[in-house]
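J.: for reference, the sequence and a predicted model appear below.
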Amino acid sequence: MFAVSQIPLAPRDADDTVRVLLVDDQLIVVEAVRRMLAGHPDIEFHFVTDPHAARAAALRHRPTVILQDLVMQGCDGFELIRSYKDDDTLRDIPVIVLSMREEAKLKAHAFAIGAHDYLVKLPDQLELLARIRHHSQGYISTLQRDAAWRSLRASREELARANEELRRLAALDGLTGIANRRRFDEALHVEWQRGRRQGSPLALLLCDVDHFKLYNDHLGHPAGDLCLKKTAAVLTGQLKRPADLAARYGGEEFVLLLPDTDLAGALRVGDACRAGLEQLALPHPGAPCGFVTMSMGVAAIVPGTGETIEDLVAWADAALYEAKRSGRNRVHAAA
């Protein structure tokens, strides 16, 4: 009667244990091989007497070497070896043919279809042990090398993700979650060069929360932090294009960078931001109007006409000063 069985000869070590799967329909051969391997703690022995169950047994036990007869009832041993090679999981497991026949043609054919070794049964115990260990160690080394490579690749990918996250966090303001001053400076230089190449306008809006020091004095810094977060949310809510950028410029100051935007378009965005914060109606005990507002200075230029980045920033800053001087809660364009 055909059977699939396992005779563990020692506790299994997933990394170093030699695992032998014997495929032979003669129980006398199974017992003889089992006796040869007994007493060797580095070897775990499995067997199957039904060749049609060999692949399933190999997938289940994951042997480091397969010992297999060529002539078994209802099965072509050569075809069985081919079936291992057609399976991605089994194809690299070394196969040692155990055959009653010592013929050069059989040996040549066995090697041609993927067998790693050929022994006439029953071989000498020392020779069998040496060949099992030799082929198993080669296979185990390959598995360990592949596992180490996968681990290294995973570590590199994880490191790359971590570095990308660090770069992302390094570009964000810790309080508001929008871009920080460093990220803004980088984007400004990139967009300046792009506008210069394409002859497209670039707009800059400097924003300042009105009477913010008084807000902190009356309500405390935690409330002030929340106010800045809500202001940042209002600004980002008005940005519709991927290249548009809102950043915290410093303290209660924010900046909007709008590529491909002329002065009229920038003024519309600025007024929408100002109105959006005004509509929140955040109570401000220290402000004349009683709620939080902001002032904005707007400048726009086509880069490459003789002016510099510093000029653009200075114009927006001067416009912001004028908005403050004129009464706050307004958007002022650079002259």
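T.: Sure thing, it's come through.
J.: from here on, contacts and neighbour counts on C-alpha atoms
T.: Fine.
J.: next SSE after the helix or strand encompassing Asn163?
T.: Using DSSP states H and E, Asn163 sits within helix 125-170. Where DSSP H and E defines the elements, the next helix or strand beyond helix 125-170 is helix 181-198.
J.: can you give me the buried ones in that following helix?
T.: By 16 or more other C-alpha atoms under 10 Å, the buried positions in helix 181-198 come out as 181-184, 187-188, 191-192, 194-196.
J.: what does stretch 236-253 give?
T.: Buried residues in stretch 236-253, defined by neighbour count with 16+ other C-alpha under 10 Å: 236, 239, 244-249, 252-253.
J.: out of those, which sit inside strands?
T.: Counting by DSSP state E, the buried residues of stretch 236-253 place 245-249, 253 in strands.
J.: wait, Val23 touches Leu67, no?
T.: Yes - when contacts are counted by C-alpha atoms under 8 Å, Val23 is listed as touching Leu67 (6.1 Å).
J.: those two: who's more crowded?
T.: Taking neighbours as other C-alpha atoms under 10 Å, Val23 and Leu67 compare with Val23 leading, 30 against 22.
J.: look up how far Thr236 lies from the nearest residue to that one once chain neighbours are set aside.
T.: Nearest non-adjacent residue to Val23, counting by C-alpha to C-alpha, 6 or more residues apart in numbering: Gln68, 4.6 Å away. Per C-alpha to C-alpha, to the nearest Å, Gln68 is found 69 Å from Thr236.
J.: start and end of stretch 194-212, how far apart?
T.: By C-alpha to C-alpha, the extent of stretch 194-212 from end to end equals 35 Å.
J.: thinking again about what came up before, contacts only, for the residue nearest to Val23.
T.: Neighbour list for Gln68: 22-24, 77, 95-99 [criterion: C-alpha atoms under 8 Å, 6 or more residues apart in numbering].
J.: comparison target below:
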Amino acid sequence: MKLFSPSKLTRTYISALSLIALLTLATFFAMHQVISTQSDSALLVNISGSQRWLSQKAALLSVELVYSSNTSDRKQIREQLSETIAQLQSNHQTLIEDSTHIIPSHCLSPQMQEMYFSPPVNMHTRLNRYLSEALALAQDPEHLLTPNNSHLIYLLQESGNILESLDQIVSLHQKESEAKVHQLRLVEITSGLVILITLAFLGLYIFRPLANTLLMERFQLENANQELSFLSSVDGLTGIANRRHFDQFLNQLWLLATHNREPIALILCDIDFFKAYNDTYGHLQGDECLKEVAASLKGSLKRQGDFIARYGGEEFVVVLPNTTVEGAVIVAETLRVSVENLEIPHRLSSVTPKVTISLGIAVGHANLANSPTPLIEAADKALYQAKQNGRNCFRLAEA
């Protein structure tokens, strides 16, 4: 057996250690990139998802502006509509332009470039037109604020198409994020295998401590990734599912219900006069109110498959798999009563001097030809009717 000289053996170990150091640095860099990519991608998806809610809010405010008969209310609605338009524009610029302040090294992929700037979606032009029409409506004089207003008609006609395109963009952001993370994980796994092979040739008695350290840090990273994945699907304030998790859950349930031919019930819940509550009791107390209402709604759901999420602001959404109209009505009333029984004081409520909720119910059957969007819109319209009919009640969407 040929023996290595001490000097050659030293050079061999130094070379091997240098290789291990370089591979270890590469592995840690890949791990860091996985976390960074997931975080940045989650932020992109959240910003893109918020565009959907903001576009709905702009359409709703536009309708309220036209149909409001109170001059003071119209002034407030104009301000809210202008703020919503500004936020939509700001988010849009963040998504389509490189941003070093919010999302480091963010740039659009070719597929996303095509979504935003090429037919048939051409989201950049369509959204700018949508915002231009909404801004024009917000600035129209009082005598032009009629149901026949051309700006309002365009907004109502385009709202559904905008929402569908925004859903496609959110989905594409998610797919690109998963692809990036998959590539980085391949780099991570490859580097780890090379390290293990090199360690086997050098002897366990030298590199065992290093191997144990790497395995421990890898375990910690996986835990961190799992925690990050969990946090990205949970609303930080209320502890229930967030809007992103709701979208994923509903899409998955929609596909399952398509095969099983089972009905899906969706209930939108909105805390009555919550802005007045915040103005009266302060935002910290408002946060506590949201937490209590969320816990009460969640505790009122008895079946394991029932799902609740924070839809946005003071709105919550409940999804009831395989539930008929009769069952959905019973659950809705249970939710309403549970919040009312919390006895949270609300002296500015015109319904009753305590916190209450209004609910909109929609029940439908999933099919591959349609998305869940019409079901959500139906529940939203029913919620609006509940508010118009005195609040602290529920309304069922028309079949």
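T.: Looks like it came in fine. Note that the structure is a prediction, hence the values are computed from the model and not measured.
J.: TM value for the aligned chains?
T.: Once superposed, chain against chain, the TM-score is 0.56 (TM-score structural alignment, normalised by the length of structure 1); 198 aligned residues with a C-alpha RMSD of 1.9 Å.
J.: quick one on the thing from earlier: okay, and which of the contacts of Gln68 of structure 1 map to helices?
T.: Secondary structure assignment by DSSP state H places Gly77 of those in helices.
J.: if you rank the contacts of Gln68 of structure 1 by neighbours, which is first?
T.: Within the contacts of Gln68 of structure 1, most neighbours by other C-alpha under 10 Å means Leu22, with 32 neighbours.
J.: hmm, Pro345 of structure 2 is touching Thr352, no?
T.: No - in this structure, Pro345 of structure 2 is not within contact of Thr352 by C-alpha under 8 Å, at 9.2 Å.
J.: okay, now the counterpart of His221 of structure 1 in structure 2: neighbour count?
T.: Using TM-score structural alignment as the criterion, the counterpart of His221 of structure 1 in structure 2 is His283. Residues within reach of His283 of structure 2, counting by other C-alpha under 10 Å, total 13.
J.: likewise for Arg78 of structure 2?
T.: Count around Arg78 of structure 2 with other C-alpha under 10 Å applied: 21.
J.: distance check, it against Leu61 of structure 2.
T.: Distance, Arg78 of structure 2 to Leu61 of structure 2, using C-alpha to C-alpha: 8 Å.
J.: onto which residues of structure 2 does the helix or strand containing Arg82 of structure 1 map?
T.: Element membership for Arg82 of structure 1 (DSSP H and E) is helix 77-85. Aligned by TM-score structural alignment, helix 77-85 of structure 1 falls on no residue of structure 2.
J.: now do the strands in the stretch 251-399 of structure 2.
T.: For the stretch 251-399 of structure 2, strands defined by DSSP state E, counting those that start in this stretch occupy the ranges 263-271, 307-312, 315-321, 357-365, 394-396.
J.: okay if I get the ones you listed as CSV plus distance to Ala378 of structure 2?
T.: Shown next, in CSV, are the strands of the stretch 251-399 of structure 2 (distance: least, C-alpha to C-alpha, whole Å):
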stretch, distance to Ala378 of structure 2
strand 263-271, 9
strand 307-312, 15
strand 315-321, 13
strand 357-365, 6
strand 394-396, 9
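J.: nearest to Ile20 of structure 2, of those?
T.: strand 307-312 (46.4 Å; C-alpha to C-alpha).
J.: how about the helices of structure 2, start to end?
T.: 6-67, 71-96, 110-117, 123-139, 150-202, 204-231, 243-260, 274-281, 283-300, 325-340, 373-388.
J.: off-centre distance for the third one?
T.: Just to be clear, that refers to helix 110-117 of structure 2. When distances are taken as C-alpha atoms, centre = their mean, to the nearest Å, helix 110-117 of structure 2 is centred 21 Å away from the chain's centroid.
J.: buried set for it?
T.: Buried residues in helix 110-117 of structure 2, counting neighbours by 16+ other C-alpha under 10 Å, are found at 112, 115-116.
J.: nearest to Ala265 of structure 2, of these?
T.: Met115 (32.1 Å).
J.: ok, that closest one touching Thr125?
T.: No - contact criterion C-alpha under 8 Å: Met115 of structure 2 and Thr125 do not qualify, at 10.7 Å.
J.: re earlier: now, the contacts of Gln68 of structure 1 that are in strands?
T.: Using DSSP E, 22-23, 95-99 are the members of these that sit in strands.
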